[in-house]
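J.: Provided below are the primary sequence and the corresponding predicted coordinates.
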Amino acid sequence: MTLTLTRTHWAAVTAVVLALLFAGAAAVATAGDGGGVRSPGTPTADSADAGFARDMSDHHQQAVEMSFLVRDRTEDEEVRRLAYDIANTQANQRGMMLGWLDMWGLPKVSMDREPMAWMGGAHHSSADGLMPGMATEAELDALRAASGRQAEVLYLRLMTEHHEGGVHMAQGCVEQCRPGVERDLAQGMVDAQESEIALMADMLRKRGAKP
């Protein structure tokens, strides 16, 4: 448990450092062009970079919500530590991605674009428009109503599905985003969330439940 959380914390720290480097580069670019002209290298609203930043920000927001929900519904320290780690990491990453959209001068919400359309082909949004891994309102209500072991198992199952969807989207950015800090962050998400998926499978087995 300690090793896995330490690796995830390392990924979060690395992401913050990368974001600071990116912010510095963006500030220099803005100063160089007088602050009013878009740099030729700035992503467009239809780019994979912008699409990933928008969609993963929404995806992360639900992970943060679910993590805070379970922390209030169990006394199990292992689950509470995992939930805190996920909430902290994904809230930080979400702030970074929204900051990038600000620096690029792009909207954080795009009503005229289907989620994950930037991935091209079969991007696998569900019939109700939810991105892969996103919990439904009924599932969130069930988590709100649960407590103890029931809440732990439901959270671990929902978060496993959520991470699987997040890995799918992050891998899309690894393949399509420009080389640089955003693609590096996406690869860090793939690595960290795959590690947490394995951890949660072990935690479910310890509780006599299947993933």
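T.: That came through, no problem. Numbering: from 1, shown residues only.

J.: Please count neighbours and contacts with C-alpha atoms only from this point.
T.: OK.

J.: Could you give the number of residues near A31?
T.: For A31, the neighbour count with other C-alpha atoms under 10 Å is 11.

J.: what's the spacing between it and G166?
T.: Distance of A31 to G166, given as C-alpha to C-alpha, to the nearest Å: 35 Å.

J.: before we move on, what about L3?
T.: For L3, the distance to G166 - C-alpha to C-alpha - is 22 Å.

J.: Structure two is appended below for comparative analysis:
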Amino acid sequence: MKTCHMTWGLRVFQSSPVWEGEEKVVSKSATSVTRRKFIINGAAAIASFAATSTANAEQPPTYLQQETTRNTMSNIQHQRKGIESLQLVNVAVSVMNLEQASAWYTDKLGFTLKYRTPAIEGIELALMEKNELYIDLIHYPEPVNLEPERKEPPFHLQITGLRNLVFFVDDIEAANAELKAKGVHLMWESNFLPHLGTKVTAFRDMDGNLVAFWEKNDQILNYLQTGRTQG
């Protein structure tokens, strides 16, 4: 009875080798030579596989691998129930002109317009995205500005409601230079706030909404966790 061994896709019969389904009968004198070839080819295949595996290990995660990771995290989150599953989806900003607003957030802050779509009652939406942060720009058919005189920070906080958008940046001086090069007026420029332990830059968008940059550092991260800048 012939015995069959599976090695790297190569089937080796006791009396006849078969490569990819093609059977070839050889004499006894050629069998040892053929077996040596199989061993050499097998060693080459192992070396090639190892080299490929090493090269793949050095490559960054593929899109599919990243999606798999995100799906795994999503499944974990979906197992939570009620308010335990709470996640921030987006920030909605009502604007006077949707074209001008989407252009401002694109040109000044580097957001990407994902899509525009109509909503209820003649309202139109423009979804902006940057680094997985989403801002919904909303245009009502007849927008009304109830705050014609905008106050400088921190006095703007006297009026209740959503008062500002805050973004982290790694290098606030570089961010300031980019904004000024794009014609953005800075109300605050790298103002150090002791209670936060970091520098803050503040400016307004095209409709007067206050936007701020916080420079990311250990002090502000600790403040967000404990309410103190030092551990």
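T.: Alright, I've got the coordinates. From a predicted model like this one, the values you see are computed outputs, not experimental measurements.

J.: Any idea what the TM-score is?
T.: The TM-score (TM-score structural alignment, normalised by the length of the first structure) is 0.26; 93 aligned residues with a C-alpha RMSD of 5.7 Å.

J.: L3 and G166 of the first structure: which is more packed in?
T.: Per other C-alpha under 10 Å, whichever of L3 of the first structure and G166 has more neighbours is G166, with 27 against 8.

J.: these two touch, right, the more buried one and D58?
T.: No - under the criterion of C-alpha atoms under 8 Å, G166 of the first structure is not in contact with D58, lying 10.7 Å apart.

J.: Now for L186 of the second structure, how many residues are close by?
T.: L186 of the second structure has 16 nearby residues by other C-alpha under 10 Å.

J.: in the second structure, which spans are strands?
T.: Using DSSP state E, the strands of the second structure run over residues 4-7, 10-13, 17-19, 22-23, 91-94, 112-118, 124-130, 133-139, 164-169, 186-193, 198-204, 210-215.

J.: Ok, the first structure next?
T.: Under DSSP E, the first structure gives no strands.

J.: top helix in it by residue count?
T.: Across the first structure, the longest stretch assigned as helix under DSSP state H is helix 2-32.

J.: which residues touch D184 of the first structure?
T.: D184 of the first structure is in contact with V174, counting by C-alpha atoms under 8 Å, 6 or more residues apart in numbering.

J.: hang on, the earlier thing: out of the strands of the second structure, which is closest to Y223 of the second structure?
T.: Y223 of the second structure lies closest to strand 198-204 among the strands of the second structure, at 10.0 Å (C-alpha to C-alpha).

J.: angle of the closest one against strand 186-193?
T.: 160 degrees (axes from the mean of the first three to the mean of the last three C-alpha atoms, to 10 degrees).

J.: ok and strand 198-204 of the second structure relative to strand 210-215, angle-wise?
T.: When the same axes, to 10 degrees is applied, the directions of strand 198-204 of the second structure and strand 210-215 differ by 160 degrees.

J.: Contacts for strand 198-204 of the second structure, please.
T.: Applying C-alpha under 8 Å, 6+ apart, the external contacts of strand 198-204 of the second structure come out as 172, 176, 184-193, 210-217, 219-220.
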